[in-house]
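Novice: Got a sequence here, can you model it:
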Amino acid sequence: MKTIAILSGKGGAGKTTLAVHLGVAAEAAGHTTAIIDLDPQASALTWKDNRKHDTPAVVSAQASRLPQLLKTAADSGADIVFIDTAPHSEATSLAAARNAELLLIPCRPAILDLHAIGATVEIARLADVPAIVILNAVPARSTLADEARAAINTYQIETAPCQLGQRIAFVHSLTAGLTAQEYEPKGKAANEINALYTYIEKKIGA
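Specialist: Predicted coordinates:
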């Protein structure tokens, strides 16, 4: 079983958006997927409550239960688990990182977000787990993405070659308990998620 933790010290970075969209993409690719929601706000669980489909499985829990939940997921046949973490909780992020094979760090191309990833990068280094920054909510027709990539390079961490745009399909789909690939299968948001999932799938060898 592969475990991917999604970390960010800043609220609103897009952790839950990544978790549920990649979870559904993994299911579409033939994997059995689970999402563990460690955020007290339980946004992923709220999304699941609004969802008519049975998959992916979503469970909300405290970080102290993470090892047992991962064992339960493996025993239940999950082959990819995404961990959605809480912002402003280094202890939770570190616990998730230490139980993962890969870390994803969503980051908006804005100055405050770019400054905030420094602490998350340090958590990745403490856990000694590979990490990738995912640029999220990138405005169309803007140089912000290139500028953000240059800033992220100063942390000596990889940035995914594919990024997610600032698209209303992400908002509308989550509200409906769906993902962009389900809400608008041929839309730009869906294409971006599919490209990102393909990239991550190769990274973890799934």
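Novice: Only C-alpha atoms from now on, for both contacts and neighbour counts.
Specialist: Fine.
Novice: got the contact list for V138?
Specialist: 108-109, 144-145, 163-166 (CA atoms under 8 Å, 6 or more residues apart in numbering).
Novice: Go through those residues and flag which are in helices.
Specialist: 144-145 (DSSP state H).
Novice: CSV please, covering the contacts of V138 and showing neighbour count and distance to A97.
Specialist: Conversion of the contacts of V138 to CSV gives the following (neighbours: other CA atoms under 10 Å; distance: CA to CA, whole Å):
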residue, neighbour count, distance to A97
R108, 24, 21
P109, 23, 23
L144, 15, 28
A145, 21, 26
Q163, 21, 22
L164, 24, 23
G165, 19, 26
Q166, 15, 27
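Novice: TSV for the contacts of V138, including distance to Q41?
Specialist: Output for the contacts of V138, formatted as TSV (distance: CA to CA, whole Å):
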residue	distance to Q41
R108	20
P109	24
L144	30
A145	29
Q163	26
L164	23
G165	24
Q166	23
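Novice: Tell me where this structure has helices.
Specialist: Going by DSSP H, the chain shows helices at 15-28, 43-49, 66-75, 90-98, 111-127, 144-153, 168-175, 180-183, 188-204.
Novice: so how far is T179 from D113?
Specialist: Remark: distance between D113 and T179 (CA to CA, to the nearest Å) = 24 Å.
Novice: More neighbours: these two, which one.
Specialist: A count of neighbours by other CA atoms under 10 Å puts T179 above the other of D113 and T179, at 29 against 19.
Novice: Tell me the residue in the chain that is farthest from the middle.
Specialist: R141 (24.4 Å; CA atoms, centre = their mean).
Novice: How much space separates S142 from L70?
Specialist: 40 Å.
Novice: this one next, for a side-by-side:
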Amino acid sequence: MKTLAVMSRKGGAGKTTVAVNLTLAARVMGVRAVLADADPMRSACEVLKGRDEAASVLFETSAAKLFTLTQACQRGGVELLIIDTPAAPEADVAEAVKVADLCLAVARPTYLDLAAAVMSVAVIQRLGREGLIALNQCPPARNGVEPPAVLKAFEALRFASLPVAPVALRSRVVYQTAFAQARSVMEMDGGGAAAREVQELFGHVWRQLNGEGRAPMRTANDDLGRTHARAGLAMVPTA
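Specialist: Below you'll find the model as predicted:
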């Protein structure tokens, strides 16, 4: 069994949106995945409680119970446990990080979100776990050109000491439309842009969880370079 902790030390980054959509994407793709809602806000529970199979896909839990839950899931034949972590306190966040095979730090392309991502990275590295950063709620590219806020976010994350997922999730209304029906974007609109982005992100996360394709690892700097190249811009050398 693999365990993924979805993290954000700042509210509003879309941590629960990512955790729920990755869990349901995994199930659509044939992986026996369950979601542990360890966030006292219980947003994941609010979304998923209306599903017929809610009892088998969702566990309402706390940081103190995560170790016991992971053991129970492993005995039950679960292939992937995704944890929607609390934003605070740090001790509770650390409990989720400790049981995770991979930690996914979610951040919007804003100054405060990126600062919170750095805090998540610090916890991940202090506890010696594997980590990955995912940009969420990014404005869509226009005519193949990334908005300046996204470019600046990739640039800033070059210094975060963790790889960045090669696909950014965009700000799209379909996420809220799907949640209102207790569904994921893949279930709501399987051929849409949001569904493709979630599927690509899940594929990247799943490969990393299973030790596939780790070298060479795509980083924020790599993606920024490719984006600049597409836009006809030159990379600024760094020390």
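Novice: about what we covered before: figure out which of the helices of the first structure is closest to S60 of the first structure.
Specialist: helix 43-49 (6.4 Å; CA to CA).
Novice: Return the list of helices and strands in contact with that closest one.
Specialist: Applying 3 or more CA pairs under 8 Å, 6 or more residues apart in numbering; DSSP states H and E, we find helix 43-49 of the first structure packed against helix 15-28, strand 33-37, strand 57-60.
Novice: and if we set it to 6 Å?
Specialist: Packed against helix 43-49 of the first structure, as judged by 3 or more CA pairs under 6 Å, 6 or more residues apart in numbering; DSSP states H and E, are no other helices or strands.
Novice: Measure how far that helix is from the centre of its chain, please.
Specialist: When distances are taken as CA atoms, centre = their mean, to the nearest Å, helix 43-49 of the first structure is centred 14 Å away from the chain's centroid.
Novice: equivalent range in the second structure for it?
Specialist: Against the second structure, the aligned range for helix 43-49 of the first structure is residues 43-49 (TM-score structural alignment).
Novice: Contacts for the matching stretch, please.
Specialist: Contact with stretch 43-49 of the second structure is made by 179, 182, as judged by CA atoms under 6 Å, 6 or more residues apart in numbering.
Novice: mind listing what's buried in it?
Specialist: Neighbour-count burial for stretch 43-49 of the second structure, counted by 16 or more other CA atoms under 10 Å, picks out 43-45, 47-48.
Novice: for stretch 21-33 of the second structure, same thing?
Specialist: 21-26, 32-33.
Novice: Quick check: the farthest pair among these?
Specialist: N21 and R32 (14.1 Å).
Novice: any idea what sits nearest V58 of the first structure, other than its immediate chain neighbours?
Specialist: I35 (4.7 Å; CA to CA, 6 or more residues apart in numbering).
Novice: From what I see, the one you found and T85 are in contact.
Specialist: No - between I35 of the first structure and T85 there is no contact under CA atoms under 6 Å: 10.5 Å.
Novice: Compute the distance between V129 of the first structure and Y199 of the first structure, please.
Specialist: From V129 of the first structure over to Y199 of the first structure (counting by CA to CA), the distance is 18 Å.
Novice: ok so, going back, now render the buried residues of stretch 21-33 of the second structure as JSON lines, adding distance to D222 of the second structure.
Specialist: Putting the buried residues of stretch 21-33 of the second structure into JSON lines (distance: CA to CA, whole Å) gives the following:
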{"residue": "N21", "distance to D222 of the second structure": "26"}
{"residue": "L22", "distance to D222 of the second structure": "24"}
{"residue": "T23", "distance to D222 of the second structure": "28"}
{"residue": "L24", "distance to D222 of the second structure": "29"}
{"residue": "A25", "distance to D222 of the second structure": "26"}
{"residue": "A26", "distance to D222 of the second structure": "27"}
{"residue": "R32", "distance to D222 of the second structure": "32"}
{"residue": "A33", "distance to D222 of the second structure": "31"}
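Novice: Tell me how far A140 of the first structure lies from L164 of the first structure.
Specialist: Distance, A140 of the first structure to L164 of the first structure, by CA to CA: 10 Å.
Novice: before we move on, what about L69 of the first structure?
Specialist: In terms of CA to CA, L69 of the first structure sits 30 Å off from L164 of the first structure.
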